[in-house]
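Trainee: any chance you can model this:
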Amino acid sequence: MKLTGAQILIECLKEHNVDTIFGFPGGAVLNIYDALYKAKDDIRHILTSHEQGASHAADGYARATGKVGVCLATSGPGATNLVTGIATAYMDSVPMVAITGQVTTALLGKDSFQEVDITGITMPVTKHNYIVKDVEKLADILREAFYIAKEGRPGPVLVDICKDVTAAITEYEKKTPKSVPDRPIGVTQEEIDRAADVINSSKCPFILAGGGVTIAGANEELLKLSEKCKIPVANTLMGLGSFPGTNELFTGLTGMHGTRTSNLAVSESDLFIAIGARFSDRVISNVKKFAPDAKIMHIDIDPAEIGKNIVVHYPLSGNIKKILKQLISKIDKRKSSEWADKIISWKKEFPLKYQNDGVLRPHYILERIYELTKGDAIITTEVGQNQIWAAQIYKYTNQRQFISSGGLGTMGFGLGACIGAQIGRPEKKVINVAGDGSFRMNLTELATAVEYKVPIIVALLNNHVLGMVRQWQELFYDSRFSSTTIDRGTNFVALAEAFGAIGINVTKPEEVDDALKRALESKDRPVVINFEIDRDDKVFPIVPPGAPISELIEE
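Mentor: Below is the predicted model of the structure:
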């Protein structure tokens, strides 16, 4: 049948079972929005307050569901407003298709109104991108975009479509999407045997699990490997939830804000096994002093990551799930382990501590959120102290339960991501742990949550400063607090109510439970809880820049 380019776009979205798209209209996408209007019974369009909110919502939707998130924006500033969200998804390997409108083909390259070379701009932060100038190529490009976004190491793909292409008519034939194949194991039996021998002979093995474990769906295999061999496990920020946070072999985060147990274990291990992690600077800190007595084994689907940041002695590039299954069948079962017992004793000796002095502390707030949600909520975060407190204190036991901007560290990410996650997982309670600095950046998305009756909770840890930057200024810049105080008198409760949300103010520990219970009971309105915390509360532990991770500041 003959369809317009805009109609073909809708049909291709339906081919890929897209049920939700986040976007903001404009001139270059009018034809697409007209087609969306006619397809509203099949595809739900969420009108965000800003294009960046759309990209973060698509990202949160993808992380929470494992599906491809889809966002849509017009040409020029609409497209450029997506860029931060696209880069966020790229750094954290999130499958996303970003669709942008473009000026007509006749106007390309002429500095036309709202023209920008969005494919050139996004080339470094997309897995692939396209500009579509021919309607006959549109369907195949869209199908390929969805395939690329999901295949192998996931990532965002941008499809820029000229306006005349969305109006042009061509023949459309429905096709079944090309299935993403289950990647082969990617390593030889000899490499598996060698890795198993190394694990069996190690006395102090240690595992760092990253976001790649969740992407690979290898959570069960990770748990089996750890428990069979009594190997302690730490997480990167992106890996939280890939190993049960309640397991006695779990040691918490590793690196700059890692627990003392994790960082000591790394420093004393004789075999360091990284799985689906990329050895970022926040994990390894001083590369010359990282795991000084350990051989490094790195298991990852992306061969470009192996050896990029650290010397790897046992590289295993391939399908993480299949590699772990093979290793589990080859390794010896350990009934006991002095090393594991030592790690467990360290956990008791070096717990995360905070003052319990009758003052409202973020640690207490996160503990109460964990208890009242029975550890079953999806937690999104902004970026800064709020992010690390949420990572340290809430115990994540399931994959896709912790959603945060890890690689790019995008302030303003959490609210949009929270909306996307809640829409994707309506059966779950989704809570955005925020700082007031990050929250200000995209707080207009509260209007989106109100309009669509998305019952998210914003736990706003309000210290009236840019907390993490201020903490660095105090610890490493002799307390020269340059431009980090943002005590602007904003009444966040009144602001929430102005948007149509529920606003609650909390200043004392004894008010926390009632506020959270009220928020958790809301079924069709977002809730903002303004927790007034002390500006001098800090994230500990912290490793000073350039120091080995064993040299932590704890208070």
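Trainee: for the rest of this, base every contact and every neighbour count on C-alpha atoms.
Mentor: Fine.
Trainee: can you pull out the strands in the stretch 201-350 of the chain?
Mentor: Taking DSSP state E, counting those that start in this stretch as the test, the strands found in the stretch 201-350 of the chain are 205-209, 233-235, 250-253, 271-275, 295-300, 314-317.
Trainee: what's the most buried one of those strands?
Mentor: Taking mean count of other Cα atoms under 10 Å as the contact definition, the stretch among the strands of the stretch 201-350 of the chain with the greatest mean neighbour count is strand 233-235, which reaches a mean of 29.
Trainee: quick one: list the elements packing against it.
Mentor: Using 3 or more Cα pairs under 8 Å, 6 or more residues apart in numbering; DSSP states H and E as the contact criterion, the elements in contact with strand 233-235 are strand 205-209, strand 250-253.
Trainee: pipe these into CSV and attach distance to Trp346 per row.
Mentor: Listed next are the helices and strands packed on strand 233-235 as CSV, based on distance: least, Cα to Cα, whole Å:
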stretch, distance to Trp346
strand 205-209, 14
strand 250-253, 9
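Trainee: quick one more, to check against the first:
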Amino acid sequence: MRTGTVTTDRTIADLLVERLRAWRVPRVFGQPGEGVALIVEALRRAGGDPGFVPSRQPEAAGFMAAGHAKYTGGVGVCLATQGPDALHLLGGLYDAKLDSRPMLAIIGQQTFSALGSAYQEIELPRLFGDACAQFLRTAAVPEQVPYLVDQAIRTAVSTRSPACLVVPHDLLGQFVPDGMPHPDGGGVLASAPGLPPARVLPHEQDLNAAAQLLGAGRRVAILIGQGGYGAADEIVELADRLDAGVATSLLGKPVLDERLPYHTGVLGQVGTAASAQLMAGCDTLLMIGTNDPWTGYYPMPGQATAVQIDIDGSRLASRYPIDVPLVGDARETLQALLSRVPHRRNRDWRDMIEGAVDRARTECDARAEERTARLNPRLVLRELSPRLPADAAVAVDVGSVTYWYARHLRLPPGAQAHLCGTLASVGSAVPYAIAAKFARPARPVFVLLGDGAMQSGGLAELITVAQHWPEWPDPRFVLLVLNNSDRAGRGGEPERGPETGAVRAPWPDLDRPAARGMPAPETVRAGDIPHAGWARLLGLHGIGVDRPDQVGPAWEEAIAADRPTLIEAVVDPSIPLDAPEQPFADLRGLTAGGVEEGAGTAVRGRAQTLRERAANGADLV
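Mentor: Model prediction:
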């Protein structure tokens, strides 16, 4: 192979970083290690373009990259060395895969000559083959590196999935040959950064068929997923044309203003009774950018005619039988539909929906106000709603906090909120929030998680927050830890503190626990971790609450603080999650007068008739 003449001190690691810069990658997340030390050094020489954000553990780096992709829409990039560090990236990669987000993992590998008997060697192609099924390559010669970076990012963006590039140590340290000659054998590795967005719209006849089905519906329900981002105005206009009710998936919760009187809330096990009732009573369903897995809460198969809009054709009809599938961008597809869908007034249906919404909201408020043995976690989330800034970014972890977020936190229009939705991996929220803050440092960020999730990496990554927050123009980075001591034992009782009459979490002075009549750290059970005390030890602000009257002032204190703040709420672990009743159990509760007997059979019969007429090209309106 021709190697060319070396006339520069640029290494292949520098070349890789330059290619990331050409793709306008703003930062790379990772934990430094031997296998990627040369890349980290090249990032340092690049002077912050791209920047490098070191994590305390490689798993967090993977979730930071996934979080970056979710909050920005761009490609999240992370790196790790071979062996154990590479293993820990899998959580973030699967998160990106299952939630359809572009991501690139760059993995350092042992030198080629050592493969087969190397220290920390893992068969990386086999390990990452499923998570990064769309693109997984190993660079072998310098000439491949720019090409493979281009193809990896292009594939990740085009397929909305993670990609993986493996680069051996010995290749990273080589100097860039003059002119970068192509390998012998005649192959030309030609590529260039950049991928202009495509415009994807359904065919005219499919749009017409969808408009006819929707216009013929008497009781229309709209289910919105994360694919509906950016189409809120079109969704509202269409819902008003059809007097439809609107529900969202968990990932689609931030898409639409939740104050709308016909917005029934989140659908599924974590959702509301109003959303379950909406699906139980509809005869027509429009799904927009959703792959919501709670199919037990969808209409019964055959109950409703259905239209689905999704940019990914492989998702169509994967959750519910679809009469008219539409492959296209949600916003433009809805704009095209609006000119075709007639105004079909049905105030009876809309009034039913709004009544169900009113009842559900009243029930949520009542449950938040319930007096419990310890602090009611529903109240803690409810009290954040009127105080949450409109430009906030919210990161939510896995566990009971997901239920309280879905039902009791009302997001203002414009707020972003993300969680590890489909993979549901505990410990993802703090890395998500760090990525969101780096993406827009002037934006307030809120993290919602339980004590178990905080102990699953959050305590370590709080060090990352403590390291970087002085660089942020807006210091608001608020963590809520709902401490119900569900990780190995009952937590310690909180201690009274001066701020706002609130309580401090256990051990505010971690350096002198014995002097405060508390056990030494090495004897403390896992459930006794002093989360707010740990924040104060790191130079951050820490607040503890255990009474309802302390919750609102604690939120206000945290939002006004001059540094990141951790609120530890000692909450009652016995609060039931109370999944909504299965929607097919009883349709009579949908209206005051009840749905007539045999309504389900009538709806299914009408759906079949509409399908047959659509198949024969008949006018459905």
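Trainee: quick one on the thing from earlier: in TSV, list the strands of the stretch 201-350 of the first structure along with distance to Leu9 of the first structure.
Mentor: What follows is the strands of the stretch 201-350 of the first structure, written out as TSV (distance: least, Cα to Cα, whole Å):
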stretch	distance to Leu9 of the first structure
strand 205-209	38
strand 233-235	40
strand 250-253	42
strand 271-275	38
strand 295-300	34
strand 314-317	36
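Trainee: among those, which comes closest to Pro351 of the first structure?
Mentor: Pro351 of the first structure lies closest, by Cα to Cα, to one member of the strands of the stretch 201-350 of the first structure: strand 250-253, at 10.0 Å.
Trainee: mean shift of that closest one relative to the second structure?
Mentor: After superposition onto the second structure, strand 250-253 of the first structure lies on average 0.7 Å away from the residues it aligns with, using mean Cα distance after the TM-score superposition for the first structure.
Trainee: residues in the second structure aligned with that strand?
Mentor: Equivalent residues of strand 250-253 of the first structure are located at 263-266 in the second structure, counting by TM-score structural alignment.
Trainee: which residues touch the matching stretch?
Mentor: Stretch 263-266 of the second structure is touched from outside by 245-250, 253, 258, 271-272, 274-275, 278, 353, 356-357, 406-407, with contacts defined as Cα atoms under 8 Å, 6 or more residues apart in numbering.
Trainee: what about the helices in the stretch 151-300 of the first structure?
Mentor: When secondary structure is read from DSSP state H, counting those that start in this stretch, the stretch 151-300 of the first structure shows helices at 163-167, 189-201, 211-215, 219-229, 260-268, 281-284.
Trainee: which elements pack onto the longest one?
Mentor: Here helix 189-201 of the first structure is seen to pack against helix 320-330 when contacts are counted using 3+ Cα pairs under 8 Å, 6+ apart.
Trainee: in the helix it packs on, what counts as buried?
Mentor: Applying a neighbour-count criterion of 16 or more other Cα atoms under 10 Å, one finds Ile320, Lys321, Lys322, Ile323, Leu324, Lys325, Gln326, Leu327, Ile328, Lys330 buried in helix 320-330 of the first structure.
Trainee: corresponding residue for the second one in the second structure?
Mentor: Aligned counterpart of Lys321 of the first structure in the second structure: Arg331 (TM-score structural alignment).
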